[in-house]
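**Student:** fold the stuff below for me.
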Amino acid sequence: MERSCVGILLVLIAALASIHIVHAQDQEGFISLDCGLPTYELSPYIEISSGVSFSSDEKFIQSGNSGRTLEMPKGYSKQYKTLRYFPNGTRNCYNLSVDKGRKYLIRTSFLYGNYDGLDIKPIFDLYLGPNLWATIDLETLVNGTRRDILHIPTSNSLQICLVKSGTTTPLISTLELRPMGNGSYITESGSLELQHWYYLNNTGSRIRYANFVFMLCHVLFFCASV
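**Tutor:** This next block holds a predicted model:
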């Protein structure tokens, strides 16, 4: 995909429009998956720092194995303790039910955490449906990474796919979908991928649902993916 950044007016609109995302919805329509979490291990559960209800991903994918991180950076939340990894096949996909034509914030996160004890950090591709979304390089980003994108599905189903691009094994820690109002983050075509998130305050920490609604001073900078 080629990417071109959306102008400054979009950034200013984002600072206000994103406040609406969780306050009015109260988690209605949220999909929050703790990847690799067995269903018998208290699923769903409330993630303490955010108040978001996370569930096992077992009902959304038919492949992959569950793993547990052996090394996790300080301050990481519970959902990073498990992951799903894909030793078999080139392309493994999550199948999600969504509302056609509705705008979603899609968030994926990845932490290797030496779950296999081999200390071989993977590099692989992340696809949104048939389109390349990002290359996930955990060899460089040793403390993990996250990818956010705004997307409007063209049908009532959506696939998020992990694709093997070399010899290492793809993995995923969390997968989240958040419905949004269609009046925010307007683009003529394609999706919008998050490039920068700025907090114009002195909290010293990342703010998420449910306290996110009370924070007025923030800027999200998305770029168009076409």
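**Student:** use CA for all of it now, contacts and neighbours both
**Tutor:** Fine.
**Student:** identify each buried residue in the longest helix seen in the chain, please.
**Tutor:** For the chain, the helix reaching the highest residue count under DSSP state H is reported as helix 8-17. Using 16 or more other Cα atoms under 10 Å as the burial criterion, the residues of helix 8-17 that qualify are 10, 11, 13, 14, 15, 16, 17.
**Student:** for stretch 162-182, same thing?
**Tutor:** 162-165, 169-180.
**Student:** to check against the first, give me the structure of this:
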Amino acid sequence: MNVRSFPKGALNCYTLKPEQGKGNKYLIRAFFMYGNYDSKNQLPVFNFIWVKEILHGPKTYYMDVCQVNIGSETPFIAALELRQLDNKNIQAEMIS
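**Tutor:** Coordinates of the predicted model:
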């Protein structure tokens, strides 16, 4: 039930460095749970849903996950999850 907010700056990033590194596929999942951390009791406006998932195959040994302040609210994040996926199953699912 923690949240990290970014009241300053237009771009705030996390650099992820998984041990398995490049050449693997990863699921990146970000969670945004408001919880009135700023005492405004007003739900924020997002350009996407509350849970966002992407598949990524980095070409380097690190990957950046960034939030951009669009000027309407203070950006925040509750959790950032990184899971390595089985490359064989991912390729088969994408082909079929």
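**Student:** got a TM-score for the two of them?
**Tutor:** Here the TM-score for the pair of chains, by TM-score structural alignment, normalised by the length of the second structure, is 0.84; 91 aligned residues with a Cα RMSD of 1.7 Å.
**Student:** before we move on, the earlier item: show me what the longest helix of the first structure is packed against.
**Tutor:** strand 218-225 (3 or more Cα pairs under 8 Å, 6 or more residues apart in numbering; DSSP states H and E).
**Student:** just want the angle from the strand it packs on to helix 8-17.
**Tutor:** With axes from the mean of the first three to the mean of the last three Cα atoms, to 10 degrees as the basis, strand 218-225 of the first structure and helix 8-17 are set at 130 degrees to each other.
**Student:** against which helices or strands is strand 218-225 of the first structure packed?
**Tutor:** strand 3-5, helix 8-17, strand 191-199.
**Student:** which residues in the second structure does the shortest one match up with?
**Tutor:** What it means is strand 3-5 of the first structure. Under TM-score structural alignment, strand 3-5 of the first structure has no counterpart anywhere in the second structure.
**Student:** for that strand, report the contacting residues that lie outside it.
**Tutor:** With contact meaning Cα atoms under 8 Å, 6 or more residues apart in numbering, strand 3-5 of the first structure is reached by 222, 223, 224, 225, 226.
**Student:** which one (most neighbours) among the residues you listed?
**Tutor:** With neighbours defined as other Cα atoms under 10 Å, the most crowded of the contacts of strand 3-5 of the first structure is residue 222; it has 24 neighbours.
**Student:** what are the boundaries of the strands in the second structure?
**Tutor:** For the second structure, the strands defined by DSSP state E cover 4-5, 11-16, 25-31, 51-56, 63-68, 76-77, 79-85.
**Student:** residue 39 of the second structure: which of those is closest?
**Tutor:** Nearest to residue 39 of the second structure, of all those, is strand 4-5, at 12.8 Å by Cα to Cα.
**Student:** centre of the chain versus that closest one, how much separation?
**Tutor:** Relative to the centre of its chain, strand 4-5 of the second structure is centred 13 Å away, using Cα atoms, centre = their mean, to the nearest Å.
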